[in-house]
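1. Compute the structure for the input listed below.
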Amino acid sequence: MSNRTTLTHFLLLGFSAVCELQILHFVVFLVIYLAALMENLLIILAVALAHHLHTPMYFFLVNLSLIDLGSISVTIPKSMVNSLINSSSISYAGCVTHVFFLIFLMGADFSLLTIMAYDRYVTICQPLHYESVMNRKACVQMVASAWIGGILYSALHTRNTFAVTFCAGNMVDQFFCEIPQLLKLACSNLYLSEIWALIFSACIVLNCFVFIIVSDVQIFNTVLRIVVSLFVCTGIFAYPKPTSSSASGLDLVVAVLYSVVPPMMNPVIYSMRNKEIKSSLRRLSGGRLFTKNYFSVFLE
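-> Take a look at the predicted model:
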């Protein structure tokens, strides 16, 4: 411990250092990032410009799109820049920022999915009470609680993670700063508090997941079940497991599944198959943008 030096940066080693593979990584991530940006921005714009879409469900969808925009912007741009400049370095402060915003947005994302499940439950099971239960004030309070809860949740995990002593090097086997990979570098017992916090969080997530399944039992379609299950199961696999138990290749695949895929797929699952959203997008584009291009696949 006396030989410990203060870390000023970490090295993100998630992808290969081979130049050709770095270019491939950049291109793939660029396509995914641009697709996610376009999908989510179009949804926000469509809802904002269509007065008849100013309802609780679409209010929640806009917030989900904002969260998805933020979450995919936390991890992918830095990884693409590192590929372009042939670097794997991220500053200590940058790593702290990565962890805080990723956990914050993931927590807010899942909270909002739970709120949306409750909205659908009230719509189907208590239609006569919908307007009184899901009024403007209640909707704003629920969304605010999701955002604030995500901030508090993230602050807890970020503090626990960076309170430990890192003395096992600065090489992180991931393409972004991920808590389990950072804890592998810890050499103090303080990391145990974060492990228990992650396990407790997994229990909360599972409870929310059960609520989503129960509340959506009559309208739960196959694609929605797959995407939510993917988000929950990969997140639980990545976080509350022993810090040295898995191969880095598997960790990389799991990280892509829970941090990159949901922000790109949520707009397709929750919005672009919705008739009113599709109608608003067609009016927004003059009826041509979504008839002869890539997005027509999702609008059929």
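
2. contacts and neighbour counts: CA atoms only from here.
-> Noted.

3. From Leu13, how far out is the residue nearest to Ile23 when sequence neighbours are not counted?
-> Nearest residue to Ile23, sequence neighbours excluded (CA to CA, 6 or more residues apart in numbering): Ser83, at 6.8 Å. Computed as CA to CA, to the nearest Å, the Ser83 to Leu13 distance reads 11 Å.

4. For the comparison step, fold the sequence that follows:
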Amino acid sequence: MERTSFRNETRVTHFVLLGLSSNPNLQILFFVVFLAMYLLTIAANLLIVVTIYLDSQLHTPMYFFICNLSFLDLSFSTVTIPRSLANFFSQSKTISFSDCIAQLFFFHFIGGAECFHLSLMAYDRYVAICNPLRYTTIMNRQVCLLLVVSTWVGGFVHAFAQAIPTVQLSFCGPNEIDHYFCDAHPLSLLACSSTFMSKTADLVNSGTLTLGCFIVVFISYVYIISTVLKIHSAEGRKKAFSTCASHLLVVALFFGPSVFTYLRPSVTFAADKLLSIFYNIVTPWLNPFIYSLRNEKVKKSMKKLGGRKVSSLDIFQN
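-> Below is the predicted model of the structure:
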């Protein structure tokens, strides 16, 4: 912290991230678990991205959206986990004010983009099931690209609206954040200026985003389920439901904790940290296994690409 003479007050230039626990044994446990989950998250999501990119048979709207979801997942985890892992064995556990705001911005940027993207994927399933004959016309390549870009733009606007009120707060001590990363709510509790605008922005912006996207997904699936129930073939209904089940599970894992966190600003720090672990670490780790690695087409593509690699190695050795 440094003192500004013209205002005769102390201005915070860095924060201390208290993390999940001060218990050394628990810190070791958290480090091992977080590191394993993070490495698996990166490996699994990169495998999906590479597989979809290399196999032309997977160049369809659904797999294009899955590829973007995997990239969002590995980016979302990377915003917070590497610094958290370093802090487990660091004595200072400090983060500068600018780095803290940057982490907050990118956390909401990627998280907001993922919210919009999951809503987009629900719309894609709605078109595929409710308008199958017009699917390729509606979800053409240009439209898919535009929709994905719009999710990133929406995430950027959300993050900007979230970060600006926090930047305008005055921090003059204490500077200990009872969390493992920088977020608007724990930061607002350390401010020595009025936090009304910051808390209102946090509630309205993040709460409206998560709840609004969830409502879009809910409405989409109301139409989807009503359409599927009209299918006379039991095999057809089963196939339609199977294509949606994975997406519904991913949505529940991501939106459930997010809505609970940002629509309840009075949530305790313990619950806040637990919920954030779920949607920031656990969900990106589970998504590849739920959505893609159980998919028969993706598994066949991975086996085919793996076979090509083995064949090329054999030729090289010979």
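
5. Tell me how they score on TM after superposing.
-> For these two chains in superposition, a TM-score of 0.88 is obtained (TM-score structural alignment, normalised by the length of structure 1); 286 aligned residues with a CA RMSD of 2.2 Å.

6. So between Ser83 and Leu13 of structure 1, which is more surrounded?
-> Ser83 (23 against 18; other CA atoms under 10 Å).

7. show me what contacts that one?
-> Contact analysis of Ser83 of structure 1 by CA atoms under 8 Å, 6 or more residues apart in numbering lists Gln22, Ile23, His25, Phe26.

8. if we go to 7 Å?
-> Contact analysis of Ser83 of structure 1 by CA atoms under 7 Å, 6 or more residues apart in numbering lists Gln22, Ile23, Phe26.

9. A helix includes the first one, no?
-> Spelled out, it's Gln22 of structure 1. Yes: counting by DSSP: H, G, I helix; E, B strand; the rest coil, Gln22 of structure 1 is located in a helix.

10. Grab the nearest non-local neighbour of it.
-> Closest residue in space to Gln22 of structure 1, ignoring its immediate chain neighbours: Ser83 at 5.3 Å, by CA to CA, 6+ apart.

11. center of structure 2 - which residue?
-> In structure 2, the centroid-proximal residue (CA atoms, centre = their mean) is Gly111; its distance is 4.3 Å.

12. what residue of structure 1 takes the place of it?
-> Aligning on TM-score structural alignment places Gly111 of structure 2 opposite Met106 in structure 1.

13. so where does its match fall, helix or strand?
-> Per DSSP states H and E: Met106 of structure 1 is located in helix 92-125.

14. ok, the counterpart of Pro186 of structure 2 in structure 1 to Met171 of structure 1 distance?
-> Superposed on structure 1 with TM-score structural alignment, Pro186 of structure 2 falls opposite Gln181. Separation of Gln181 of structure 1 from Met171 of structure 1 (CA to CA): 9 Å.

15. What of Pro267 of structure 1?
-> To Met171 of structure 1, Pro267 of structure 1 is 34 Å away according to CA to CA.

16. Then Leu192 of structure 1?
-> Taking CA to CA as the measure, Leu192 of structure 1 falls 20 Å from Met171 of structure 1.

17. out of the two, which sits in the more crowded spot?
-> Neighbour tally, Leu192 of structure 1 and Met171, criterion other CA under 10 Å: the higher count belongs to Met171, 18 against 14.

18. show me what contacts that one?
-> Neighbouring residues of Met171 of structure 1 by CA under 7 Å, 6+ apart: Phe10, Leu11, Leu12, Leu13.

19. Aligned to it, what sits in structure 2?
-> Met171 of structure 1 maps onto Glu176 in structure 2, by TM-score structural alignment.

20. Then Val47 of structure 1?
-> With TM-score structural alignment as the matching criterion, the partner of Val47 of structure 1 in structure 2 is Ile52.

21. Based on its surroundings, how many neighbours for its match?
-> Neighbour count for Ile52 of structure 2, taken as other CA under 10 Å: 21.

22. Test my guess that it contacts Met62.
-> No: the pair Ile52 of structure 2 / Met62 is not scored as a contact, 10.6 Å apart, by CA atoms under 7 Å.

23. Now the helix holding Met106 of structure 1 on structure 2. Mean distance?
-> Here the mean offset of helix 92-125 of structure 1 against structure 2 after fitting is 0.6 Å, by mean CA distance after the TM-score superposition for structure 1.

24. same question, stretch 19-38 of structure 1
-> Looks like 1.1 Å for stretch 19-38 of structure 1 (mean CA distance after the TM-score superposition for structure 1).

25. what stretch of structure 2 lies opposite that stretch in the alignment?
-> With TM-score structural alignment as the criterion, stretch 19-38 of structure 1 aligns to 24-43.

26. Identify the residues contacting that stretch?
-> With contacts defined as CA under 7 Å, 6+ apart, stretch 24-43 of structure 2 is touched by Ser21, Leu74, Leu85, Phe88, Pro284, Trp285.

27. what about the third one, which helix or strand?
-> Counting by DSSP H and E, the element that carries Leu85 of structure 2 is helix 61-87.

28. Now that helix: buried residues?
-> 61, 63-81, 83-85, 87 (16 or more other CA atoms under 10 Å).

29. How about residues contacting stretch 156-163 of structure 2?
-> Outside stretch 156-163 of structure 2, the residues that touch it by CA under 7 Å, 6+ apart are Ile101, Leu104, Phe105, His108, Phe109, Gly112, Ala201, Asp202, Asn205.

30. what's the closest of those residues to Met121 of structure 2?
-> Proximity of the contacts of stretch 156-163 of structure 2 to Met121 of structure 2 (CA to CA) peaks at Gly112, which lies at 14.4 Å.

31. Nearest spatial neighbour of the closest one, chain-adjacent residues omitted?
-> Sequence neighbours aside, Gly155 is the residue nearest to Gly112 of structure 2 in space, at 4.3 Å (criterion: CA to CA, 6+ apart).
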